[in-house]
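> Sequence and predicted structure are below.
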Amino acid sequence: MTLPLPTPDPRARRRLEIGLALLADGQPAEAADAIRAAIEIAPGDVEIHYALGQALEAAGGDAAAAYRATLELDPEDRMGAAVRLALIGAAPAPAQLPEAHVRTLFDQYAPRFEASLVDALHYRGPALLRRAVDRVAPATLSVDGHLDILDLGCGTGLAGAAFADRRRRLDGIDLSLGMILQAMARKLYDRLEPGEIVAALAGWPERYDLILAADVAVYIGDLAPLFAAVRPVLRPGGWFALTAESHDGEGWRLGGRHRYLHSPGYLAAVAAATGFAVTEVEAAWARTENGTPLPGWVAVLRAA
C-alpha cells in the first residue's frame, strides 16, 4: 500500500521554488542554499530533500546524503532516489526502477502523455512493433487474420491502437491507474488491469497468440523475470514483441535518463534461458531526446 506524503508547508515550498528556479538558471550552489532553507522549515518533505540532491549533484558536490534522506523519508521511493544513488556511484544499480517511482511518474504524466511522447519525442514504438509482427506473423497465418493480444505496460493504449485491426481479444496491464483510465477511453480493450507486470502475470487466466511490450524494457534492467513470466501466458508458438534502447557493451546498464539500456546479445541470452527463440532483431530508434534518435532495437521472440 502506498502511503500519502505529508502535506507540503507553503513557506518551504516557496523556498523550494526559488531553489529550482536557480537550478534551472544554472546556479546550482545558490539553489542548494535556498533548498537547505526549505529543509529547515520542513525537514520531513521528501521532494525538498530530493531537490537538494539534484542541486548538489549539479554543483559537483556530495549528493548522496540528500538522496539517502529522501529514501529514509519515503522507503517506497516515489522520487527515484535509489536510481540517483546508483548513477552517482553511491549504490549498485537496481534491477528495475522502483514501482512507486514509475507509478507516480505516469500517474502525473497520463493527461499529457500522448502529446508529449508522440509530438515532442516522436515516439514510434507501436508502429515498429506492428511492422515487425506483420513480417514474422502475417495475417495469413491465422484463420481469420486475428490474434489474442496482451499489451504489457499498455499506457494510454497506443500499442493497442496500432494492433486494433488484428485483435480478436485485446487485454492490457499497466502499473499506473492514470494510464489505465486513459486506455479505457479508447474502448479497444477487453480487459485492463492495473498492477506490476510480473506479479500480475503469475495469476493471469488467459493465454495469447501475441504479447506486446512497447517501451517497457527501458524501466527494467534484469529482463529474465519478465521473460519468464511472459512465457507461460503465451500459447505454443506464440510471439513476444518488444522494443528497447541499446548500448555498445554487454548485458544491461542504467542510463542517465532513468532508463535501462540492453545489448542485443543480452536479449538473445535471456530469451534462450527462458524458452524463447529469437525470430527477429532489428536496430531501430523508438523515440528521440533533444531531437536526437536514441539507439535501440525491436525484437520478436517465439515461444519454443
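Great, that's in hand. Numbering: from 1, shown residues only.

> CA only for contacts and neighbour counts going forward, please
Will do.

> secondary structure class for the closest residue to G238 other than its chain neighbours?
Spatial nearest neighbour of G238, excluding adjacent residues (CA to CA, 6 or more residues apart in numbering): D209 at 4.6 Å. Three-state call for D209 (DSSP: H, G, I helix; E, B strand; the rest coil): strand.

> Give me the helices and strands touching the helix or strand that contains L170, please.
Assigned by DSSP states H and E, L170 belongs to strand 167-174. The contact analysis (3 or more CA pairs under 8 Å, 6 or more residues apart in numbering; DSSP states H and E) places strand 167-174 against strand 147-152, strand 191-194, helix 197-202.

> want to compare, so here's the second one:
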Amino acid sequence: MTRRPSPPQSTLPSDPILALRANELLARGRQLESQGKIADAARVSAELVNVAPDLAEAHQFMGSMAMRTGAADIAAMSFERALQLKPRSADLHIALAQALLALQRPADAARILDKGRTLHPNDAGIFRELGQAQLDLGQPDAALKSFSRATKLVPNDLYSRHMASALATTGAPNPGYVAELFDSYAGTFDAHLTGKLEYRVPQALAAALAEHGPVAGPTLDVGCGTGLVATTLPETLRPIDGIDISEKMIAKAQERGVYRHLRTGDAHAVLADEPDFAGPYGLIVAADVFIYIGDIGDLFASLAARLAPGGILAFSIEFNEAQGIAIRSSGRFSHSPAYIHGLAAANDLSILAEVSHPIRLEREIPIPGRLFLLRRG
C-alpha cells in the first residue's frame, strides 16, 4: 500500500539566529502595516520569506501586502504557498480565493472554496466568498444558497444579507447595507473613489449637461454623498438640495457649503415626506445611486414627478446587456438600457443623451456604465 506523503509543515528556520530574525521581521512588518506604511511592509515581507521560506505566516503576510499594493498575481502565489504549508487554514482558503477573484479566475476561486467548506462547514467567510465566485461564474441560484448559509452562520453580516435578499427577490437590497457601507466609508470616500478607483462620473455628467443644455436650477442631488457632484455644477444650477442615506456622508456634504437643504434617509421616503423637496427642479442628478437600489421604479417615478417642464434627469448606471436588473458580486446592481428606456417611456421622459462611460475601476478593471440625460416634456 502506497503511503500518501505528508503535507509540508509550517516552521521557523532551525537555525536559532534565523528564527529570531524571522520573528523580528514579522513583528516589524505588522508594525509598518498598522502605521499604513504598506510599501515598506511589503519590502519587509519579501525579506521575511527569504529568511523563513517554510513559515506559512511569512507567505501569508507577503500575500496580504501584495493585495494591498494591487499585486494580485504575487498575492495568489504567496497564499497558495502558505496554504500548502498550512492546508487546514480557513483564512488562507479565503485569502487565496480573494486573490483569484481579483485575477478574474472565479472557477479557480470556487474550487479552493469548495475544498475549504469541506474542511470548515461552519465558516461563514468561506460561504460568503463562494457566493461571490458563483455570481462571477453566472450561477445565481448557487450563490443564493451560499449567501443564505453565510447569513445563518453570522446573522449580522450585512453584505451577505444584502446579497441573499437581492438574489431571492430581484432588485431588493437589504435596507441597512448601503447606509452602513457609506457611513464606514465617509472619511476616505473622496480620496479613494477619485484616486484609486478613478471615478469621474460627476465630471462626465456635468460635461454632458453643458453639451445638451441649457438647463437652470434649482437642482436635486439624489445620493449626494460628500457633495462631489455639486462641486462640478455651475452657479446657474443653484440652489442645490441633497439627499443621502448615510448620516456621515451628509455631514461631509454640509461642510462644502453649497447645499440649500440636506436630508439623511431613503430618497423615496424623503421625497414623500419633506415639503422642502417638493420641487419642481430644473435638474435632478443621481450619480451612482441606482446601482445601490436595484428596482428603481418607484424612486424613478418620484423623481420624474418633481421635474419642471423641460427639466432634466441625469444619472449613471452600471451596464448589463441582457438583463433588466442584475446583482453583481460587488454588492451593486447593474441595469440594462432596455430597462431604463421602459422607465423613461412610462414616466413621459424623452432620452436626450445616452453615453457609454466607465463607472470606476474594480479589481483594476473598468466597470462598464451608461450616462443618461432624460428630459420632461
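All right, it came through fine. Bear in mind the structure is a predicted one, so any value in this text is a computation, not a measurement.

> Tell me how the two chains score on TM-score.
TM-score for the superposed chains, counting by TM-score structural alignment, normalised by the length of structure 1: 0.76, backed by 262 aligned residues with a CA RMSD of 2.7 Å.

> about what we covered before: mean deviation of the strand holding L170 of structure 1 from structure 2?
In the superposition with structure 2, the average deviation recorded for strand 167-174 of structure 1 is 1.0 Å (mean CA distance after the TM-score superposition for structure 1).

> Surely R259 of structure 1 is in contact with V218?
Yes. The pair R259 of structure 1 / V218 is scored as a contact, 4.9 Å apart, by CA atoms under 8 Å.

> Once aligned, what mean separation remains between the host helix or strand of A229 of structure 1 and structure 2?
Assessed by DSSP H and E, A229 of structure 1 sits inside helix 224-230. Mean deviation of helix 224-230 of structure 1 relative to structure 2 after superposition (mean CA distance after the TM-score superposition for structure 1): 1.0 Å.

> for stretch 192-199 of structure 1, which positions count as buried?
L192, E193, P194, G195, E196, I197, V198 (16 or more other CA atoms under 10 Å).

> coming back round to it: what range in structure 2 matches the helix holding A229 of structure 1?
The aligned range for helix 224-230 of structure 1 in structure 2 is 297-303, by TM-score structural alignment.

> residue ranges of the strands in structure 2, please?
Counting by DSSP state E, structure 2 has strands at residues 219-222, 240-244, 259-264, 281-286, 307-319, 325-327, 333-335, 349-356, 361-362, 365-366, 369-376.

> so how far is the longest one from its chain's centroid?
Average the C-alpha atoms of strand 307-319 of structure 2, do the same for its chain, and the two points are 23 Å apart (CA atoms, centre = their mean, to the nearest Å).

> The fourth one too?
Put simply, strand 281-286 of structure 2 sits 25 Å off its chain's centre (CA atoms, centre = their mean).

> now that strand and strand 369-376, what's the angle there?
160 degrees (axes from the mean of the first three to the mean of the last three CA atoms, to 10 degrees).

> okay, stretch 351-367 of structure 2 sits on what stretch of structure 1?
Going by TM-score structural alignment, stretch 351-367 of structure 2 sits over residues 278-294 in structure 1.

> F182 of structure 2 is nearest to which of the strands of structure 2?
Closest approach to F182 of structure 2 among the strands of structure 2 (CA to CA): strand 240-244, 9.6 Å.

> Translate A115 of structure 1 into the numbering of structure 2.
Aligned partner of A115 of structure 1 by TM-score structural alignment: A191.

> Look up how far L197 of structure 2 lies from that match.
9 Å (CA to CA, to the nearest Å).

> Between these two, which has more neighbouring residues?
L197 (17 against 12; other CA atoms under 10 Å).

> Excluding chain neighbours, give the residue nearest to that one in space.
L361 (4.7 Å).

> how close does the one you found sit to G223 of structure 2?
From L361 of structure 2 to G223 of structure 2 the distance is 20 Å (CA to CA).

> So for those two, which sits in the more crowded spot?
Between L361 of structure 2 and G223, counting by other CA under 10 Å, G223 is the more crowded of the two (26 against 15).

> coming back round to it: quick one: list the elements packing against the helix holding A229 of structure 1.
Applying 3+ CA pairs under 8 Å, 6+ apart, we find helix 224-230 of structure 1 packed against helix 197-202, helix 264-273.

> Give me the mean deviation of the shortest one from structure 2.
By that I understand helix 197-202 of structure 1. Averaged out, helix 197-202 of structure 1 is 1.0 Å away (mean CA distance after the TM-score superposition for structure 1).

> corresponding residues in structure 2 for that helix?
The aligned range for helix 197-202 of structure 1 in structure 2 is 267-272, by TM-score structural alignment.

> hang on, the earlier thing: so which of the strands of structure 2 gets nearest G29 of structure 2?
That would be strand 361-362 among the strands of structure 2, by CA to CA, at 27.0 Å.

> for the closest one, the distance to its chain's centre please.
9 Å.

> Please apply the same query to stretch 206-223 of structure 1.
With CA atoms, centre = their mean, you get 11 Å for stretch 206-223 of structure 1.

> Would you work out how far apart the start and end of that stretch are?
First-to-last residue span, stretch 206-223 of structure 1, CA to CA: 22 Å.

> Likewise for stretch 353-370 of structure 2?
10 Å.

> what do you get for stretch 76-92 of structure 2?
Termini of stretch 76-92 of structure 2 sit 10 Å apart (CA to CA).

> that older thread, neighbours of the residue nearest to G238 of structure 1, how many?
23.

> same question, A273 of structure 1
12.

> mind checking how far it is from L147 of structure 1?
In terms of CA to CA, A273 of structure 1 sits 26 Å off from L147 of structure 1.

> Over to G155 of structure 1?
20 Å.

> can you check R103 of structure 1 too?
29 Å.

> swap in E47 of structure 1?
Applying CA to CA to E47 of structure 1 and L147 of structure 1 gives a distance of 45 Å.

> more crowded one of these two?
Between E47 of structure 1 and L147, L147 has the larger neighbour count (other CA under 10 Å), namely 22 against 19.

> Structure 2: which residue goes with that one?
Using TM-score structural alignment, L147 of structure 1 lines up with G217 in structure 2.

> so what's that match closest to, chain neighbours aside?
Per CA to CA, 6+ apart, closest to G217 of structure 2 is L237, 3.9 Å.

> residue contacts, the one you found?
Taking CA atoms under 8 Å, 6 or more residues apart in numbering, we find L237 of structure 2 in contact with V215, A216, G217, P218, T219, G282, L283.

> Would you point out which residue is most central in structure 1?
Y219 (3.7 Å; CA atoms, centre = their mean).
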